[in-house]
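Novice: Provided below for reference: sequence and predicted model.
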Amino acid sequence: MKKNSGITILIFCIFVLQSCFSQQQMAYHSLQKKWMLVEMGNFSKEQLIKANAFIDLQQKDKKSFANMGCNSLIFSYKATSGKIKFPPVASTRKLCPQQMEIEQYFQNILPEVESYMIEGHFITLKTSKGEVIKAVAEDWD
């Protein structure tokens, strides 16, 4: 009887661990999307939408992209369990006076981001100072 109890406990533990792993993988896969910015700094939602501002996180550990209405912004990232790290951002060098302020802000804040949270179709990227970038999944209808 003790042998059967031990096996039952072992099987239960395996299911619990697999469930935790599956939830982490699901959270990671939900991170890998193209996200349309709706909130960042003092910029209005309308400004971000007009600029077609997005961050594309579909390529983990490879080149990821963003655009704030002018230049292509290139970076990589590493993410685990709600934590995320971005190195400095590289970009093309076009001059677009109306989008440069949004782009410069994004380039400065992104390397400071250290956590993320996904709620429904929204992602919130957050710095240690509490600054936020919020975006909605592009494939959300």
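Specialist: Perfect, I can see it now.
Novice: from now on I want contacts and neighbour counts done on CA atoms only, so please keep to that.
Specialist: Fine.
Novice: residue ranges for the helices of this structure, please.
Specialist: For the chain, the helices defined by DSSP state H cover 2-31, 45-50, 100-109.
Novice: put together a markdown table for these, with mean neighbour count on each row.
Specialist: Shown next, in a markdown table, are those (neighbours: other CA atoms under 10 Å):
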| stretch | mean neighbour count |
| --- | --- |
| helix 2-31 | 12 |
| helix 45-50 | 15 |
| helix 100-109 | 17 |
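Novice: alright, now check it against this:
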Amino acid sequence: MKKIVSGFLALFALLILANCSTQKTTTSTMIEREWMLVEFHDFSKEVMVANKANMNLTHVKSTSKFSAKMGCNNMFGTAIFGKNGTVKFSEVGSTMMFCDQAMELEAAFGKALPTMTKYKTEGHYLILSDNNGNAMKFLAADWD
């Protein structure tokens, strides 16, 4: 009887272990979210927070489209993230309203974004960089 119970417990434990798996987080899952710009050129974090500078990549996997806002105009375009850490931003455009406070940040961001060719994620951060060492750092908007 003891062998039957031990055998049953061993079989039960084996079945439970066989059904356990780790959840894989794919690159696209990590990237597909809203991001707040926190480091870019010589702009202070306070300026970026005050302008609510952000980029929305929630639909980049299904549509390759992104949107961004640096305080005034809506920016948009195509973003393709490769599995090997490459990124390509193209067809970047924006609305054309004039806003005194945000124009410098918007112009710099709009000019720099198409030059970004690499990306990496570090914890809750997304870092975009170009071939010259220039970078943009974003913080996941859903991170507490």
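Specialist: That came in fine, so what should we check first? This structure is a prediction, so every number in the text was calculated from the model and none was measured.
Novice: quick TM-score on the pair, please.
Specialist: TM-score for the superposed chains, counting by TM-score structural alignment, normalised by the length of structure 1: 0.80, backed by 120 aligned residues with a CA RMSD of 1.6 Å.
Novice: can you put the helices of structure 1 in CSV and add distance to residue 85 of structure 1?
Specialist: Putting the helices of structure 1 into CSV (distance: least, CA to CA, whole Å) gives the following:
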stretch, distance to residue 85 of structure 1
helix 2-31, 13
helix 45-50, 23
helix 100-109, 12
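Novice: and those helices: which comes nearest residue 132 of structure 1?
Specialist: Nearest of the helices of structure 1 to residue 132 of structure 1, taken as CA to CA: helix 100-109 at 9.0 Å.
Novice: skipping adjacent residues, who's closest to the spatially most central residue of structure 2 in space?
Specialist: Closest to where the C-alpha atoms of structure 2 average out (CA atoms, centre = their mean) is residue 31, at 3.5 Å. Excluding the flanking residues, the one nearest residue 31 of structure 2 by CA to CA, 6 or more residues apart in numbering is residue 57, at 6.7 Å.
Novice: how about residue 127 of structure 1?
Specialist: residue 113 (4.2 Å).
Novice: what's the match for the one you found in structure 2?
Specialist: In structure 2, residue 113 of structure 1 lines up with residue 116, judged by TM-score structural alignment.
Novice: one step back: which stretch among the helices of structure 1 comes nearest residue 65 of structure 1?
Specialist: It's helix 100-109; of those, that one is closest to residue 65 of structure 1 (CA to CA) at 11.7 Å.
Novice: for that closest one, give me every contacting residue.
Specialist: With CA atoms under 8 Å, 6 or more residues apart in numbering as the test, helix 100-109 of structure 1 has contacts from 41, 43, 67, 68, 69, 70, 71, 88, 89, 127.
Novice: list buried members of these by neighbour count.
Specialist: Taking 16 or more other CA atoms under 10 Å as the criterion, what is buried in the contacts of helix 100-109 of structure 1 is 67, 68, 69, 70, 71, 89, 127.
Novice: among those residues, which are located in strands?
Specialist: 67, 127 (DSSP state E).
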